[in-house]
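> can't give you the sequence, but here's the structure:
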């Protein structure tokens, strides 16, 4: 089987609140379409300076715990040098240093190899930009 590359872009609206959006189903649907039975790597990338990709448990409070931890580490106040947008927006530009804008995940036999409770998530603390893109790319 020769190596091949496939990619698509997800367009999402995250809203005007800080959010953790589960992308796992979209990743699985993408792999079902373009990589049935194949091994390779899935790269998930958000081309925004104020959002990141995290692998974590969702639905049991971990997503809220992550947002709470980020709020403590990166408070939305006037301490930031980057000062456009809503008050404290400069912290959103620091977020990708803590929650990187990408993740590369193994794909075995066309299936995303995540742990039992792991999900692929978009983390967005920027309330000024509710429209997001996420690029999914498969190499295999």
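Cool, got the structure. Every value quoted in this text rests on a predicted model; they were computed, and no experiment measured them.

> When you work out contacts or count neighbours from here on, use the C-alpha atoms and nothing else.
Will do.

> Tell me which stretches of this structure form helices.
In the chain, helices defined by DSSP state H lie at 24-34, 62-73, 95-98, listed in chain order.

> got the buried residues for the first one?
What it means is helix 24-34. Taking 16 or more other C-alpha atoms under 10 Å as the neighbour-count basis, helix 24-34 is seen to contain the buried residues 24, 27, 30, 31.

> Go ahead and confirm the last one touches residue 110.
Yes - counting by C-alpha atoms under 8 Å, residue 110 is a contact partner of residue 31 at 6.1 Å.

> circling back: with distance to residue 132 as added columns, please give the helices of the chain in CSV.
Compiled in CSV, the helices of the chain are given as follows (distance: least, C-alpha to C-alpha, whole Å):
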stretch, distance to residue 132
helix 24-34, 14
helix 62-73, 18
helix 95-98, 14
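
> tell me the contacts of residue 105?
41, 42, 43, 112, 113, 114 (C-alpha atoms under 8 Å, 6 or more residues apart in numbering).

> Go again with 7 Å.
Residue 105 makes contact with 41, 42, 43, according to C-alpha atoms under 7 Å, 6 or more residues apart in numbering.

> here's the one I want to compare it with:
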């Protein structure tokens, strides 16, 4: 069974969801794998991956706001060596995922009509985040 790997660098600009569905789908198409499984892995502990609605931008804004309420910044964390947004970012990443698995059928990602693949940045400052893609199949 063939295996292909790639990595994407995703620029972020503070707490937000950055969609990269098109980049992942384009790479899958280049591999010419017809049937398989795409695994995506975020190489960071203060950012995460989510599959979320890609039609209404308010969904992404509401998710950022909801996670800020779940893990607010504050002096109640022991870990603060990288700034007040660091430990809340770790909590948010722990509540979401660092990896995703998406089936590939007929050379295309099997996502729902309104689903998109997002990097969820949890830190305040811009970052360059790396997502590793691994596709296996026939």
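The structure has been received and is ready for your questions. The model shown is predicted, which means the values in this text are computed figures rather than measured ones.

> Quick check: TM-score for this pair?
Structural agreement between the two chains, given as a TM-score (TM-score structural alignment, normalised by the length of the second structure), stands at 0.92; 136 aligned residues with a C-alpha RMSD of 1.3 Å.

> related to what we said a few turns ago, of the buried residues of helix 24-34 of the first structure, closest to residue 87 of the first structure?
Within the set of the buried residues of helix 24-34 of the first structure, residue 24 lies nearest residue 87 of the first structure; the separation is 31.8 Å, counting by C-alpha to C-alpha.

> Which position in the second structure pairs with the closest one?
Aligned against the second structure by TM-score structural alignment, residue 24 of the first structure finds its counterpart in residue 21.

> And for residue 44 of the first structure?
When the structures are aligned by TM-score structural alignment, the residue of the second structure matched to residue 44 of the first structure is residue 40.

> Quick check, that match in contact with residue 136.
No - using C-alpha atoms under 7 Å, residue 40 of the second structure is not in contact with residue 136; the gap is 11.8 Å.

> Please say which of the two ends up with more neighbours.
Looking at residue 40 of the second structure and residue 136 with other C-alpha atoms under 10 Å, you find the greater number of neighbours at residue 40, namely 23 against 19.

> Leaving out the residues flanking it, which one is nearest to that one?
Ranked by C-alpha to C-alpha, 6 or more residues apart in numbering and with sequence neighbours excluded, the top spatial neighbour of residue 40 of the second structure is residue 133, at 4.6 Å.

> Need the counterpart of the one you found in the first structure.
That one, residue 133 of the second structure, aligns with residue 136 by TM-score structural alignment.

> Count the neighbours of that match for me.
Counted by other C-alpha under 10 Å, the residues lying close to residue 136 of the first structure total 22.

> Ok, residue 113 of the second structure next?
The local packing count at residue 113 of the second structure equals 9, with neighbours defined by other C-alpha under 10 Å.

> Over to residue 85 of the first structure?
Counted by other C-alpha under 10 Å, the residues lying close to residue 85 of the first structure total 12.

> cool, residue 74 of the second structure as well?
The burial count assigned to residue 74 of the second structure is 11, neighbours taken as other C-alpha under 10 Å.

> Now do the contacts for residue 71 of the first structure.
Contacts for residue 71 of the first structure were tallied using C-alpha under 7 Å, 6+ apart; there are none.

> and it, what pairs with it in the second structure?
By TM-score structural alignment, residue 71 of the first structure lines up with residue 68.

> how far away is that match from residue 104 of the second structure?
To residue 104 of the second structure, residue 68 of the second structure is 34 Å away according to C-alpha to C-alpha, to the nearest Å.

> cool, residue 116 of the second structure as well?
When C-alpha to C-alpha is applied, the distance between residue 116 of the second structure and residue 104 of the second structure equals 15 Å.
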